[in-house]
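[1] need coordinates for the following:
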Amino acid sequence: MLEIPREILDAAIAQAQEGFPLEVCGLMGGTVKRVASRYPMTNTDASNEHFMMDPKEQFAAVKAMRAAGEDMLVIYHSHPESPARPSQEDIRLALTPNVCHLIISLENREEPVARAFRITAGVVEAVAIEIM
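    So this is what the prediction gives:
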């Protein structure tokens, strides 16, 4: 179970809509299973099929999370034209342990879909989201 405040999820969805047709990405911090903060990142690949976070932004976000007593709980990104499920590339590049991967699908732009997953050694497990 992953608890995400409505305003944080809405902000991530808005970022995905604003970045369309490219993938957007970011991090979310919090404690245990409750998200408390969001850190939008620049997709340095500027692609609609994959993303790469700006390393300086990542470092600053992790530093801010630590200062706030938070852990990195979520790595999120959008799928502008495909479903909210990990692609083969998402699975291959899921190397950060103990985080959820939140995927926001804009396949239907009027009804975005957000789903969370744990990806460990190539194994994908769905994670329930509770919107707070």
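[2] hey, let's count contacts and neighbours off CA atoms from now on
    OK.
[3] give the residue farthest from the middle of the chain.
    Ala67 (20.8 Å; Cα atoms, centre = their mean).
[4] residues in contact with it?
    Ala67 sits next to no residue when contact means Cα atoms under 8 Å, 6 or more residues apart in numbering.
[5] look up how far Phe117 lies from it.
    To Phe117, Ala67 is 26 Å away according to Cα to Cα, to the nearest Å.
[6] just say helix, strand or coil for the residue positioned nearest the centre of the chain.
    The residue lying closest to the centre of the chain (Cα atoms, centre = their mean) is Tyr76, at 0.7 Å. Following DSSP: H, G, I helix; E, B strand; the rest coil, the label given to Tyr76 is strand.
[7] before we compare anything, build this one as well:
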Amino acid sequence: MSVPLHLTKDQISQLEQHARSTYPQECCGVLVGHCTPASWQVNQIYAVANAWSTGCLPPDIETQPKNPHSPADRYWIAPADLFQIMKSSRADGLQIIGIYHSHPDHPALPSECDRRLAWPEYCYVILAISQGQVHEQRCWQLDATQQFQEVTIAIS
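    Now for the predicted structure:
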């Protein structure tokens, strides 16, 4: 179904550093590059502030409305940030190909909220971080039935 996501060791380090710097809150950011039939190539990584706040998710997507969430277990990329990155990427001949975020003290598995907010044309990198140390990164993409399937991360 999917093609590998290509990241360099330096890009992995950049993602991990962002996750460590925001722990115990979720970090988030945007992956920019280009897609071919054989791979997704990341050229640039944009770290953005986690703009999550109560009420930013529509009630039909919020999975636990009685239990307040926080940036420790939710992330939100402000539309203005996403638009600016999209505009800058196009000027460089690139496009947004994915989103990344961390899961503090949880596995690198997508939540139901992650799934319901995902777009099928993007890949989603999740970094699992515990006690301030990243111990896993995994990548996911929605399939035709709106379920996440794992995407191989190729590190060079």
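[8] how about the residue nearest to the centre of structure 1, what's its partner in structure 2?
    The alignment partner of Tyr76 of structure 1 in structure 2, by TM-score structural alignment, is Tyr100.
[9] likewise Ala14 of structure 1?
    Match for Ala14 of structure 1 (TM-score structural alignment): Gln17.
[10] which SSE is its match in?
    helix 9-22 (DSSP states H and E).
[11] identify each buried residue in that helix, please.
    Applying a neighbour-count criterion of 16 or more other Cα atoms under 10 Å, one finds 11-12, 15-20, 22 buried in helix 9-22 of structure 2.
[12] and stretch 106-124 of structure 2, by the same measure?
    In stretch 106-124 of structure 2, counting by 16+ other Cα under 10 Å, buried: 107-110, 114-116, 118, 120, 122-124.
[13] end to end on stretch 60-73 of structure 1, go ahead and measure it.
    Stretch 60-73 of structure 1 end-to-end distance (Cα to Cα) = 16 Å.
[14] wait, isn't the match of Tyr76 of structure 1 in contact with Val32?
    No: contact criterion Cα atoms under 8 Å: Tyr100 of structure 2 and Val32 do not qualify, at 10.9 Å.
[15] CSV for the buried residues of helix 9-22 of structure 2, including distance to Ser156 of structure 2?
    Shown next, in CSV, are those (distance: Cα to Cα, whole Å):
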residue, distance to Ser156 of structure 2
Gln11, 10
Ile12, 10
Leu15, 15
Glu16, 16
Gln17, 18
His18, 20
Ala19, 20
Arg20, 22
Thr22, 26
